[in-house]
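Trainee: Okay, predicted coordinates and the sequence, questions at the end:
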Amino acid sequence: MKKILSLLIVLAAALVARADSDDDRYRFIDRVETCEAILREFQADPARAIPAQVLQNAKAIVITTQFKLGIGLGLQEGYGTILVKKADGKWSIPVVIRAGQASVGLQLGGTRLESVYVIMDERTPRLLFEGRFNIGVDAAAAFGPHDSEVEKSNQKLLNVPVLVYTNQKGVYAGATVKSGYITRSDSINRAFYAVDYDLPELLYGNFVNPIPGYVRPIVEYVTELSP
């Protein structure tokens, strides 16, 4: 009887673990598809679109969505995905991350913040190897020029490590950004890709081959924008 009970406990634990893994897979797919939709929406709007001059020099692209809710101390929590351009010139598979920030001041109601971070150097994406990257602190960041204001593009601005694009109103190209952070979310990536590798290996290695169909659209779209 004890053996049967022990077996049932082990079986139940395995089923729970499988359910958690399936939840992570569905969550991963939803987040990647949401981030792809955000990037497409940005590029379809000249007021928000990222110029080709910026994209062709990109070393990595981070897309995030966050929801702010609070009074007094505004807390933003959300998620995103990162892709890097590897040494062979090909874009990596997407890796899911967490995103957030805190702001002090009167915050009423809720606001959804969508952002695209175009990383212009090879060092900055690797800051995530340590687990967390603070935007504008660990690497300089500034709001980037849009298609509608491409004349504001200049070499000095293009040399900023992180160019930020957001659905916030009232921002202007070149303004310094010191807000927000992104962190690793290794468990959800391991669950989806069914590997024991974490962010560094998934971004810069070739351990997932062929590319799963669910993530191929975002890889192909980013490749189209920045061949």
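Mentor: Perfect, thanks for sending it.
Trainee: CA atoms for contacts and neighbours, from now on please.
Mentor: OK.
Trainee: ok now the longest helix belonging to the chain, how far from the chain's centre?
Mentor: Using DSSP state H, we find that the single longest helix of the chain is helix 2-44. When distances are taken as C-alpha atoms, centre = their mean, to the nearest Å, helix 2-44 is centred 19 Å away from the chain's centroid.
Trainee: For that helix, name the packing helices and strands.
Mentor: strand 60-69, strand 73-84, strand 95-104, helix 186-193, helix 216-225 (3 or more C-alpha pairs under 8 Å, 6 or more residues apart in numbering; DSSP states H and E).
Trainee: and the ones you listed as TSV, adding mean neighbour count?
Mentor: Below are those laid out as TSV (neighbours: other C-alpha atoms under 10 Å):
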stretch	mean neighbour count
strand 60-69	22
strand 73-84	21
strand 95-104	20
helix 186-193	20
helix 216-225	15
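Trainee: Out of the ones you listed, which is closest to residue 18?
Mentor: When the helices and strands packed on helix 2-44 are compared by C-alpha to C-alpha, helix 186-193 sits nearest residue 18, at 9.9 Å.
Trainee: One more to weigh against that first structure:
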Amino acid sequence: MKTKIFAGAMLLATLSATPMFASSDRSDLDDRLLQARKVIDQIASTPDKGIPDGIVSHAVCVGVIPSVKKGAFLVGAEYGQGVVSCRTGHGWSAPVFIRLAGGSFGFQIGGQATDLILVAVNDKGFQDLLKSKFKIGADASAAAGPVGRNAQAGTDIQLNAELLTYSRAKGLFAGIDLNGISISQNQDDTDLYYGTKGENFETILHGKQPVPASAKGFVGTLARYFHIARSR
């Protein structure tokens, strides 16, 4: 046990010194939105291998974490920065920024960085994304999402899962088990992006914050792919 604790401490110390933990600037955030938009564009280009229509039309919120990185020092870990937007009565909301962190679970293909997508399928999933931090599988129920335009989500997924989780690497798109991964609000990056202090995630995700010009590409792509708006 002491060996594992020491290894974990050394991992955090090592990762903390790497660029992925460095402070962001505005250009980093704009690029994150651009990369997230590209992930959705790439999934949209292969609809028969993408997210089923039944999920696309009923998605409440979508989180995109492009190019999740993997670091290893005695033990493995994943780390990523992403964005979230939620469906409102008048379209998709302005984005907020999130972080992903967790132990190694082998979702990467050939060592390549992997894109992740989180789809909240009900209001419980939306409420999860309003928490300052939550762990998938412990604080929020999740399931590997089904793939294929006409694929049907199983009854257990529809009734029990709050989030459906997907990965994309080397052109392959598939559902993935992300149990044990932690998702947290990135308040610093959200404040930086909007130029305010303590920007409220709920206010933004409920659509009360205008979509900034640099986020319109990402939000517009979500609106085209995750179609059929529903009031919440």
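Mentor: Noted; the coordinates are in hand. Worth saying up front: this structure is predicted, and the values here are computed from it rather than measured.
Trainee: can you list the helices and strands packed on helix 2-44 of structure 1 in TSV and add distance to residue 27 of structure 1?
Mentor: Shown next, in TSV, are the helices and strands packed on helix 2-44 of structure 1 (distance: least, C-alpha to C-alpha, whole Å):
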stretch	distance to residue 27 of structure 1
strand 60-69	14
strand 73-84	11
strand 95-104	10
helix 186-193	8
helix 216-225	16
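Trainee: quick one: which of these is nearest residue 129 of structure 1?
Mentor: helix 186-193 (11.0 Å).
Trainee: residue range for that closest one in structure 2?
Mentor: The counterpart of helix 186-193 of structure 1 in structure 2, counting by TM-score structural alignment, spans residues 187-194.
Trainee: Average offset of the matching stretch relative to structure 1?
Mentor: Mean deviation of stretch 187-194 of structure 2 relative to structure 1 after superposition (mean C-alpha distance after the TM-score superposition for structure 1): 1.5 Å.
Trainee: For that stretch, which outside residues touch it?
Mentor: Contacts of stretch 187-194 of structure 2 from elsewhere in the structure, counted by C-alpha atoms under 8 Å, 6 or more residues apart in numbering, are 24, 25, 26, 29, 96, 97, 98, 197, 198, 199.
Trainee: run the last query once more with 7 Å
Mentor: With contact meaning C-alpha atoms under 7 Å, 6 or more residues apart in numbering, stretch 187-194 of structure 2 is reached by 24, 26, 96, 97, 197, 198, 199.
Trainee: try stretch 209-217 of structure 1
Mentor: residue 29.
Trainee: which ones are touching residue 180 of structure 1?
Mentor: Taking C-alpha under 7 Å, 6+ apart, one finds 100, 101, 134, 135 in contact with residue 180 of structure 1.
Trainee: What distance do you get for the residue nearest to it when sequence neighbours are not counted to residue 165 of structure 1?
Mentor: Spatially, and ignoring its direct neighbours in sequence, residue 180 of structure 1 is nearest to residue 101 (4.2 Å; C-alpha to C-alpha, 6 or more residues apart in numbering). Note on residue 101 of structure 1: its distance to residue 165 of structure 1, by C-alpha to C-alpha, to the nearest Å, is 16 Å.
Trainee: For the residue most central in space within structure 1, give me its contacts.
Mentor: In structure 1, the centroid-proximal residue (C-alpha atoms, centre = their mean) is residue 81; its distance is 2.7 Å. Contact analysis of residue 81 of structure 1 by C-alpha under 7 Å, 6+ apart lists 32, 35, 62, 63, 64, 94, 95, 96, 97.
Trainee: Now which residue in structure 2 aligns to it?
Mentor: By TM-score structural alignment, residue 81 of structure 1 lines up with residue 83.
Trainee: Name the nearest residue to its match, ignoring sequence neighbours.
Mentor: Computed as C-alpha to C-alpha, 6+ apart, the closest residue to residue 83 of structure 2 that is not its neighbour in sequence is residue 97, at 4.5 Å.
Trainee: re the thing from before, quick one: contacts of the next helix or strand after the longest helix of structure 1?
Mentor: With elements assigned by DSSP states H and E, the helix or strand that comes after helix 2-44 of structure 1 is helix 52-55. Residues outside helix 52-55 of structure 1 that contact it (C-alpha under 7 Å, 6+ apart): 158, 225, 226.
Trainee: Quick one: distance of helix 52-55 of structure 1 to the chain centre.
Mentor: With C-alpha atoms, centre = their mean, you get 18 Å for helix 52-55 of structure 1.
Trainee: Return the mean post-superposition distance for that helix against structure 2.
Mentor: Counting by mean C-alpha distance after the TM-score superposition for structure 1, helix 52-55 of structure 1 comes out at 1.0 Å.
Trainee: Show me which residues of that helix are buried.
Mentor: 54, 55 (16 or more other C-alpha atoms under 10 Å).
Trainee: swap in stretch 172-183 of structure 2?
Mentor: Those would be 173, 174, 175, 176, 177, 178, 179, 180, 181, 182, 183, for stretch 172-183 of structure 2 by 16+ other C-alpha under 10 Å.
Trainee: Stretch 146-166 of structure 2 too?
Mentor: Quick answer for stretch 146-166 of structure 2 (16+ other C-alpha under 10 Å): 146-149, 151-153, 157-158, 161-166.
Trainee: do stretch 130-139 of structure 2 as well
Mentor: Buried residues in stretch 130-139 of structure 2 (16+ other C-alpha under 10 Å): 130, 133, 134, 135, 136, 137.
Trainee: Can you tell me which of the contacts of stretch 187-194 of structure 2 are buried?
Mentor: With neighbours counted using 16+ other C-alpha under 10 Å, the contacts of stretch 187-194 of structure 2 contain these buried positions: 96, 97, 199.
Trainee: quick one: the first one and residue 81 touch, right?
Mentor: Translated: residue 96 of structure 2. No: contact criterion C-alpha atoms under 7 Å: residue 96 of structure 2 and residue 81 do not qualify, at 11.0 Å.
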